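> Okay, predicted coordinates and the sequence, questions at the end:
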Amino acid sequence: MIVFLFNYINKYYSGLDILSYLIFRAVNSLLTALFISLYMGQNLIIWLKKLRINQMVRDDGPKSHFNKHGTPTMGGLMIITAVIISVLMWSCLSNIYIWYLLIIFIGFGIIGFVDDYLKVIHGNSRGLLARWKYFWMSIISIIIVLLLYFAGKNTPLTQLVIPFFRYMPQLGILYVGLAYIVIVGTGNAVNLTDGLDGLVIVPTIFISAGFAIVSLLTSNAIFAHCLHLPYIENTNELVTFCTAIIGSSVGFLYFNIYPAKVFMGDVGSLAIGGALGTIAVLLRQELLLFIMGGIFVIEACSVILQVSSFKLLGYRVFLMTPIHHHYELKGWPEPLIILSFWIISLILFLLGIVTLKMR
């Protein structure tokens, strides 16, 4: 929105060129989202408490979680609001990728909102039935993926970037399946990880920062050629979306850090996961997301392994899943688990950045 205004002003006064520069807008996108989330935070918490929108604690979960009963949930609303306002203000709205991201981000957020709302209304931790959650996530994802496929068929947009290798195979129709799995899978993986105070939000900041860097490199023909990345036009605007996620996440962390004053809820975790998966698809960095988002992968795989082993062998590999609950039941203090996962996430983020050069 502001980009159009700056471009109009530049026709009459060229001294304000800096206002339309991408880096300037990216920094302002981050700061805008940060201030909005900080401003909303306390008021949102008070409002949620008045409406008694509290976290439903699993009966079969760690006993330490019973102390969290009554803590407001759906705090992800501040993240969604901050990101949307910031992106609409500082992104170039003629860029179709921004609109694809907003559709996934808002669509997944609505699904998460319904899930959280049903949990509060019925007073249990089940919420929206899994099959309906997957159904609506799939519908939204498939529409966006098909639009991307038909617009970028047999171009760099449908290539697969393999870390540590220069070979980038053309996926063809397989692109649709991979993109769908990444978007829906990331949404669910982030949702599964959101079980401890601040556990999800810090890895989200690292991954968003990594994708902001990749967006700048991929949209520059010279950098893309030097690093053996696919050159994809117009992906530079994804930087403003990434920085908006970073800013809103830092603001939310202020209220969500242990002991949390508010929980993210599915409304936030599904929206963030869907957005990160979509950014990875747009940048052709699905495998990089697999590396940098390794915490999310581990959490999701622990659930898959637990369910599979119990159904096939009648044996539970972990005391409880997702895996962070396993360590809670083993006696690890919650802050230690959170900090350990943050450190692992930082290491994976740095490893992901290194892969951009090692080819």
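Nice, thanks for sending it over. Numbering: from 1, shown residues only.
> alpha carbons only for contacts and neighbour counts from here, please
Fine.
> burial measure for residue 310, as a count.
12 (other C-alpha atoms under 10 Å).
> quick one: what helix or strand has it in it?
helix 294-313 (DSSP states H and E).
> next SSE after that helix?
Following helix 294-313 toward the C-terminus (DSSP H and E): helix 323-329.
> so what does that following helix touch, helix or strand wise?
helix 294-313, helix 334-355 (3 or more C-alpha pairs under 8 Å, 6 or more residues apart in numbering; DSSP states H and E).
> 10 Å - rerun?
Applying 3 or more C-alpha pairs under 10 Å, 6 or more residues apart in numbering; DSSP states H and E, one finds that helix 323-329 makes contact with helix 174-193, helix 294-313, helix 334-355.
> And stretch 256-270, what's buried?
256-257, 260-270 (16 or more other C-alpha atoms under 10 Å).
> Could you do stretch 312-319 as well?
317-318.
> now it: how far from the chain's centre is it?
30 Å (C-alpha atoms, centre = their mean, to the nearest Å).
> before we move on, back to that, so of the helices and strands packed on helix 323-329, which one's packed in deepest?
Of all those, helix 174-193 has the most neighbours on average by mean count of other C-alpha atoms under 10 Å, namely a mean of 22.
> from the chain's centre, how far out does that helix sit?
11 Å.
> same deal with stretch 230-240?
The answer for stretch 230-240 is 18 Å, by C-alpha atoms, centre = their mean.
> Straight-line length of it, end to end?
End-to-end distance for stretch 230-240, by C-alpha to C-alpha, to the nearest Å: 20 Å.
> got it, and stretch 279-296?
16 Å.
> The helix holding residue 310 vs helix 174-193, what angle?
90 degrees (axes from the mean of the first three to the mean of the last three C-alpha atoms, to 10 degrees).
> tell me what helix 294-313 is packed against?
Using 3+ C-alpha pairs under 10 Å, 6+ apart, helix 294-313 is in contact with helix 174-193, helix 201-218, helix 286-292, helix 323-329, helix 334-355.
> Repeat the analysis, applying 6 Å as the threshold.
Other elements packing on helix 294-313 under the criterion 3 or more C-alpha pairs under 6 Å, 6 or more residues apart in numbering; DSSP states H and E are helix 174-193.
> ok, residue 292 touching residue 348?
Yes: if you go by C-alpha atoms under 6 Å, residue 292 and residue 348 touch, sitting 4.9 Å apart.
> Got another one to weigh against that:
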Amino acid sequence: MLYYLFDYLDREFDLIGAGVFQYISFRAGMAVLVSLLITITFGESLITMLRKKQVGETIRDLGLEGQMQKKGTPTMGGLIIIAAIVVPTLLFAKLENIYVILLLVTTLVLGAIGFLDDYIKVFKKNKEGLAGRFKVVGQVAVGLIVGATLFFSEDVVVREFSETPTEIQASGDTVINYEDVKSTTTTIPFVKNNELDYSKLNPTENDLITAAIYILIVIFFVTAISNGANITDGIDGLAAGTSAIIGLTLAILAYISGNAIFSEYLNVMFIPNSGELVIFCTAFVGACVGFLWYNSYPAQVFMGDTGSLSLGGIIAVLALVLRKELLIPVLCGIFVIENLSVILQVSYFKYTKKKYGEGRRIFKMSPLHHHYQKMEIPEPKIVTRFWIVGILLAIIALATLKLR
């Protein structure tokens, strides 16, 4: 909103300083600043309100050190994360941008699903919360909306450049011929000719079949990463800190993908208008970091499913929009391994119970962070080490821009 106001003031009144709102870097900086201020300033008020309403976390005794001390800690703190993402984005981003609209829809819809789950747990005193199938339906619905929009919308294009520039005779300058085209191509990490066209997975030439394949891929990533973030949110600061690292990496990738000069230099797919996502990404990072002010050990508030489901969904959609979803196993390695630890644990337990009559376990407990807790490693040390691994994975993800 402020972008449009200052754009008008700059054009109509030539207001000194108003033109700075044209720069993505300035608006991104303002977005992260406002996001941090919202979480830190209003976080205490939210915690106080949640305590008055007795919105406390119900803790199931798993025999983990310090676990029962967390009983009654306010949850639903994801509300402040969502506010700190949405408000700066509305203030500083171009709201007609299709990618910004998609991210806002993802944030609000998954946040609403998570809020309903937390509400049932807290106010209805149902420890199970929202039935898993309803969560999956909501995630699939978001994936369907995102996938259909990315496939069918005329505003979602990639820019293809001609190999032969055309010289302008009058000035001697050259211009590069290009065409913005609809495409289902994505980026394959660590590969030299690093583009994969999902339409090649369709043996026929039927566009509807291609659309169905692409939308199913989108649904898979949205559901998997949303659940991965939800599972990772098990100890103080882990999900928020990991998400901040991933969000910052995606902000860098968004800036490169939306900048013709940098994308050409690094031989990265140029996606028109994707640079506007830098504002959303920085608001996202500011919200996660600001939330750590109250969520770091010992946590004063938990984000609950309200926050974790939306964080994972946002990350998945950002990667899909930037055509970097195949980088998710690296960039979101923490979420992926947390997911896999649960799948492996459950599958192996069921297999051994059927074969030997007694269930056996791979880990002391799943998800993986609880395994380390069972090894009596202090919670802050586990979180810090996971953050370090997350930073290393982020560096590897950025290195794929040149390592092919």
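Good, I have the coordinates. These numbers come from a predicted model, not from an experiment.
> Superposed, how do the two chains score by TM?
The TM-score (TM-score structural alignment, normalised by the length of structure 1) is 0.96; 359 aligned residues with a C-alpha RMSD of 1.6 Å.
> re earlier: farthest pair in the buried residues of stretch 256-270 of structure 1?
The two members of those with the most space between them (C-alpha to C-alpha) are 261 and 270, at 20.1 Å.
> Quick check: closest non-adjacent residue to the spatially most central residue of structure 2.
Geometric centre of structure 2, nearest residue: residue 315, 1.6 Å, by C-alpha atoms, centre = their mean. Leaving aside its sequence neighbours, residue 315 of structure 2 sits nearest to residue 247 (C-alpha to C-alpha, 6 or more residues apart in numbering; 7.1 Å).
> just residue 263 of structure 1 next, same as before
Leaving aside its sequence neighbours, residue 263 of structure 1 sits nearest to residue 73 (C-alpha to C-alpha, 6+ apart; 4.5 Å).
> any idea what that neighbour aligns with in structure 2?
In structure 2, the residue matched to residue 73 of structure 1 (TM-score structural alignment) is residue 75.
> how near is its match to residue 311 of structure 2?
Distance from residue 75 of structure 2 to residue 311 of structure 2, by C-alpha to C-alpha: 16 Å.
> what's the answer for residue 194 of structure 2, then?
Distance, residue 194 of structure 2 to residue 311 of structure 2, using C-alpha to C-alpha: 28 Å.
> what about the two, which has more around it?
Between residue 194 of structure 2 and residue 311, residue 311 has the larger neighbour count (other C-alpha under 10 Å), namely 31 against 15.
> re earlier: so which residues make contact with the helix holding residue 310 of structure 1?
With contacts defined as C-alpha atoms under 6 Å, 6 or more residues apart in numbering, helix 294-313 of structure 1 is touched by 189-190, 193, 315-317, 321-323.
> Adding distance to residue 9 of structure 1, write those residues out as CSV.
Converted to CSV, those look like this (distance: C-alpha to C-alpha, whole Å):
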residue, distance to residue 9 of structure 1
189, 44
190, 42
193, 46
315, 67
316, 64
317, 63
321, 55
322, 52
323, 54
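> element containing residue 131 of structure 1?
Residue 131 of structure 1 belongs to helix 130-152, assigned by DSSP H and E.
> What angle do helix 174-193 and that helix make with each other?
Using the same axes, to 10 degrees: helix 130-152 of structure 1 against helix 174-193 is 140 degrees.
> what residue of structure 2 takes the place of residue 35 of structure 1?
Match for residue 35 of structure 1 (TM-score structural alignment): residue 37.
> just to revisit the earlier point, okay, the helix holding residue 310 of structure 1 sits on what stretch of structure 2?
Going by TM-score structural alignment, helix 294-313 of structure 1 sits over residues 333-352 in structure 2.
> And that stretch, how far out from the chain middle?
Worked out by C-alpha atoms, centre = their mean, stretch 333-352 of structure 2 lies 22 Å from the chain centre.
> Kindly report the same for stretch 40-60 of structure 2.
24 Å.
> And stretch 241-255 of structure 1, by the same measure?
Worked out by C-alpha atoms, centre = their mean, stretch 241-255 of structure 1 lies 11 Å from the chain centre.
> What's the match for residue 261 of structure 2 in structure 1?
By TM-score structural alignment, residue 261 of structure 2 lines up with residue 222.
> Helix or strand: which one has that match?
For residue 222 of structure 1, the element it lies in under DSSP H and E is helix 221-226.
> likewise residue 180 of structure 2?
Applying DSSP H and E, one finds residue 180 of structure 2 within strand 178-181.
> Of all the residues in that strand, which ones are buried?
For strand 178-181 of structure 2, by 16+ other C-alpha under 10 Å, it's residue 180.
> Output the contacting helices and strands for it.
strand 158-161.
> got a list of contacts for the strand it packs on?
Outside strand 158-161 of structure 2, the residues that touch it by C-alpha under 6 Å, 6+ apart are 177-181, 270-271.
> make it 8 Å
Under the contact criterion C-alpha atoms under 8 Å, 6 or more residues apart in numbering, strand 158-161 of structure 2 has outside partners 176-183, 269-272.
> do stretch 288-295 of structure 2 as well
35-37, 39-40, 43, 80-81, 236-237, 240-241, 243-244, 300-302.
> before we move on, what about stretch 360-379 of structure 2?
Here stretch 360-379 of structure 2 has contacts from 64-65, 231-232, 234-236, 297, 337-339, 341-342, 344-345, 348-349, 352-353, 382, using C-alpha under 8 Å, 6+ apart.
> And stretch 26-45 of structure 2, by the same measure?
Applying C-alpha under 8 Å, 6+ apart, the contact partners of stretch 26-45 of structure 2 are 20-21, 80-81, 83-85, 87-89, 92-93, 278-280, 282-287, 289-291, 293-294.
> Dump the helices and strands packed on helix 323-329 of structure 1 to JSON lines, plus distance to residue 143 of structure 1.
Output for those, formatted as JSON lines (distance: least, C-alpha to C-alpha, whole Å):
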{"stretch": "helix 174-193", "distance to residue 143 of structure 1": "10"}
{"stretch": "helix 294-313", "distance to residue 143 of structure 1": "25"}
{"stretch": "helix 334-355", "distance to residue 143 of structure 1": "29"}
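> what about these, which gets the closest to residue 57 of structure 1?
helix 174-193 (14.3 Å).
> quick one: the closest one to helix 201-218, angle?
Going by the same axes, to 10 degrees, helix 174-193 of structure 1 makes 150 degrees with helix 201-218.
> and helix 174-193 of structure 1, what does it pack onto?
Using 3+ C-alpha pairs under 8 Å, 6+ apart, helix 174-193 of structure 1 is in contact with helix 130-152, helix 265-282, helix 294-313.
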